[in-house]
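S.K.: With the sequence up front, the predicted model follows.
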Amino acid sequence: MNRIPSKIKITSVIVASLFFGLMGMKDGVAQETLNLDDAIRIGLERNFAIRIAENNTRISENNNSLGNAGFLPVISADGAINKRIEDNETRYGSGAPIPDRNDEGAETTVYNYGVNASWRIFDGLTMFATLDRLSTLSEISEVEARNRVELVLADIITGYYEIAGQQKAAQVLENTVEISEERIRIAETARDLGSGSEYELLLARADMNTDQAALIRTKTNLNQLKVLLTTILGDTTEAAFTVQPEIELAGKLSLENMIAEAVAQNRELTIARLTEQAAEAEIRELRGDWFPQVDVSGGYAYSRTEASTGFSEFSQSQGFRYGISASVNLFDGFNKQRRQENARIALKNEQLRRQDLELQVRANVSRVYAQYDDALSLIELEEENLEINKQTVEIALERFELGTINSIELREAQQSLLNAENRLIEAQITAKSAEIELLRLSGRLLSQIE
């Protein structure tokens, strides 16, 4: 008479745990829920790599100027006051009509100031090529910043859904431990009443220890994933949060479209193309070495000298000056040829890097898409397996109530359901991670968020 209530009780525990707890319905310690939009917002504001990339972009923008390219004149002003105090002794030859002099502490003061300007008006069009190169470098910096943002976004989204999956796995194991504890209680009661054996009790305890160890490992992994995410978000002080358990996938992606978009707008490929343009601009810069350089200059100068001794008290000059000059390098030990040849080789290397990178991007898209497609197939299969295992547990529960199977067989059915749930979670995370990587490779991830 005592076994019937025990069966009914464990049946209630199993049904409530498996069909509600396994689906993430169980409440644990109250924690703040971090949704994905907030995680992205915090990451974009605080992530250190993004902030560094933004600063580098500002540096490139500052460098992209007419003055840095050599278009503008250079204007300087200078001034000086120099004073001398010295003893002068002058002796003239015998018969000279001028008496000898002996001046002690004679002071001489010299004042100089002026404004000077120089402007290179022709340098073989080097300044235009330099401006093109600086503009390209500024654009490269902007694309690098967007690439960094996309990398961080991919890490945030992937890390978020990994936490969601690990959170579900922890809930599954918490429910498993509760069921194992109930099995132990029933086994102890059955042994005390003489209807059970010590062997079944030991098996139940071993199963609970296994479940508890798995739960500890899962919670450790969950905390580590939270620390990794908060590190990406730029703040590791608070990891006591939960995430939304749903793992949502976008519509089915097309391999052909992904490859075409990746070749056209992948950030790294864009940087490679721009780097190639910068190398071409550098060649144009070096061509200016073969042309003369023409400078115009002008200025205003003032000079005054005051002396306490001598024939004059002061002398003074002031006025404007201007002029034009030209210079050309006729021979420099073949260094001009060497620099141009090296620049052409560097351009060829950039072209080869761009071709190699395009091949790698195509291969990466194909490789990740295969993982994505397989994961979608696995999701469909594991969802079917999950339904089958749910039905199997229902049948096992009915037979357990009738006494036709023991707790070990019930445990096997329960474990099969848990494994099916974990495989489904793993397939969903794999599919979502591959989806995010495909969007990043194709250059669409940032536009999706915006």
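M.R.: Cool, the structure landed.
S.K.: Going by C-alpha atoms from here, please, whenever you check contacts or count neighbours.
M.R.: OK.
S.K.: buried set for the lengthiest strand in the chain?
M.R.: Longest strand in the chain, counting residues (DSSP state E): strand 101-122. Across strand 101-122, burial judged by 16 or more other CA atoms under 10 Å covers 108, 110, 112, 114, 116, 118, 119, 120, 121, 122.
S.K.: Comparison target, given below:
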Amino acid sequence: MRIKTFSLTTILVVLVQIISAQEKVLSKEEAVKLALENNFGIIIAKNNVEVAENNKNILNSGFLPSITGNAGANYQRDDSTFEFPGQFITDEDGNQVPRPDTDLYKAEAQRYNAGLTANYTLFDGLGRLYDYKRLKEEYNLSELQARETIETTILQLFTVYFEVARLSENIGVLEETFSNTKNRLQRAEYSFEYGQNNKLDVLNAEVDLVNDSINLMNERQTFKNTQRDLNVLLNQELIKVFRVDTTIVFTDPLTLDNYLNEGERNNIRMLQAEKNVMINDYSLKAGKSVFLPTIGLTGSYGWNLNQSAPSAFFPGINTNNTRNFALGANLTWNLFDGGSGITQVKNAKILLDSQDTLQEQIEQEVKRDIANAKGNYENRLEVFRLQEQNVNTATNNYNRSNERYKLGQITSVELRQAQLNLLNAKTSKNLAKYNAKLAELELLQLTGQLLNTNL
């Protein structure tokens, strides 16, 4: 019976390996590419940049003239009867007779007109100039905001990506632990059958095997859940299954030092703060335009065609065709608007001062964040190196304990403890490896280099 069970297990393991081999490997580069193309937050951020680009266009600047066209047509038809009471006319015989009524049927009148009016502001106190510059800076700010969204999404992406990688490596460790416990159970059963040990070793191995199986099942379920989390970030089908690259390469220390030297200058929060100061400065300058006059030009061209209907006194059709052209200039100076303009300028100055203060605050916070991130990265990297050494020590300890167990020099409980030590060492090393890489990515984000390095 045990032989059949072993054969079935072997077949299942082979099938799992075949299915895993068929799964597509999702590389880090491909994951980033999919996120940039499909992530919902990044798509919205790109749309916001397009809106800001439209706003900074010359068509939205106020520097172009406004041209208005108008046209009209009017048609009128009258049927009239004209009476002349008390009026007489001389007939052919020379007699005075009453003047007969006159009837006009289908008397048509038509009127047509068309015109163009153009207005252009020559000078508005420089308000539109500074508004145009402000719109350009708002576009630059939107690009920085989109970059921040992309950086945050990429960092979130690799947080989940590395979690998938960590869980996949942990599953391998747990499978190895399960296999070792299973072999121990088989040896304990053989030894019990031949009377070399008691039933306790068999029972201990069975309990340990059940625990290892449960741990493996839970880890696999967590792995599937995390894969679905990654699919959401990449906007892929939730049922999509893949493997990830578990290779980790850390940034060269010299390169990282260069990034740190320019970190404050390239930090995304610092760049945004600078743009906000410029935007508020342009808003203040544009607000001062209320103290200056506005000079504009106007021009118009018109055409009118009037065809009047015949009447009792003018039986023919009268046509009047006119064209006109006009140019004009105007100057408007709002000498006093009740004080609202002065209030707006004062408030704009206060907002600019607040933005300068906020920039100083952000500068201090960025320095702190970079220093903390650097310390965290160095600490986690050292922890990872120590965990690697711990794995070597735990491996040697388990191998020696296993040999001593075969020789009957230690108990199954002592062997199990060595096995658990090795399991914990390997899983802790996996956790330390990816924690160190995530700490590096956070440091790269703060220095503005997350999108400029090979991950």
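M.R.: Now that the structure is in, tell me what you want to look at. Remember, predicted model here, so these are calculated numbers, not experimental data.
S.K.: For the two chains, what TM-score is obtained?
M.R.: The TM-score (TM-score structural alignment, normalised by the length of the first structure) is 0.86; 426 aligned residues with a CA RMSD of 2.9 Å.
S.K.: just to revisit the earlier point, distance from the helix or strand following the longest strand of the first structure to the second structure after superposition?
M.R.: Scanning forward in sequence from strand 101-122 of the first structure by DSSP states H and E, the next helix or strand is helix 126-193. Superposed on the second structure, helix 126-193 of the first structure shows a mean distance of 1.9 Å to its aligned residues (mean CA distance after the TM-score superposition for the first structure).
S.K.: Give me the packing partners of the very next helix or strand once past helix 126-193 of the first structure, helices and strands only.
M.R.: Following helix 126-193 of the first structure in sequence order, the next helix or strand is helix 198-233 (DSSP H and E). Where contact means 3 or more CA pairs under 8 Å, 6 or more residues apart in numbering; DSSP states H and E, helix 198-233 of the first structure is packed against helix 36-46, helix 126-193.
S.K.: and the shortest one, which stretch of the second structure?
M.R.: The reference is to helix 36-46 of the first structure. Mapped onto the second structure using TM-score structural alignment, helix 36-46 of the first structure spans residues 28-38.
S.K.: which outside residues touch the matching stretch?
M.R.: 42, 43, 150, 153, 154, 157, 233, 234, 235, 244, 245, 455 (CA atoms under 8 Å, 6 or more residues apart in numbering).
S.K.: From residue 300 of the second structure, how far off is the fourth one?
M.R.: The reference is to residue 153 of the second structure. Residue 153 of the second structure is 55 Å from residue 300 of the second structure, where distance means CA to CA, to the nearest Å.
S.K.: Please apply the same query to the third one.
M.R.: Relative to residue 300 of the second structure, residue 150 of the second structure is positioned 51 Å away (CA to CA).
S.K.: now do the last one
M.R.: Residue 455 of the second structure sits 64 Å away from residue 300 of the second structure when distances are taken as CA to CA.
S.K.: Report the angle between the longest strand of the first structure and helix 126-193.
M.R.: Per axes from the mean of the first three to the mean of the last three CA atoms, to 10 degrees, the angle that strand 101-122 of the first structure makes with helix 126-193 is 70 degrees.
S.K.: returning to what we had before: what residues of the match of helix 36-46 of the first structure count as buried?
M.R.: 28, 31, 32, 35, 36, 38.
S.K.: Next, format those as CSV and append distance to residue 171 of the second structure.
M.R.: Output for the buried residues of stretch 28-38 of the second structure, formatted as CSV (distance: CA to CA, whole Å):
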residue, distance to residue 171 of the second structure
28, 20
31, 22
32, 25
35, 26
36, 30
38, 29
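S.K.: quick one, what contacts the spatially most central residue of the first structure?
M.R.: For the first structure, the residue nearest the mean C-alpha position is residue 148 (3.6 Å; CA atoms, centre = their mean). Contact analysis of residue 148 of the first structure by CA under 8 Å, 6+ apart lists 49, 50, 53.
S.K.: swap in residue 287 of the second structure?
M.R.: Counting by CA under 8 Å, 6+ apart, residue 287 of the second structure has contacts 127, 341, 344, 345, 348.
S.K.: which residue lines up with it in the first structure?
M.R.: Using TM-score structural alignment, residue 287 of the second structure sits opposite residue 286 in the first structure.
S.K.: now swap in residue 369 of the second structure and tell me
M.R.: Match for residue 369 of the second structure (TM-score structural alignment): residue 364.
S.K.: Can you tell me the SS state at that match?
M.R.: helix (DSSP: H, G, I helix; E, B strand; the rest coil).
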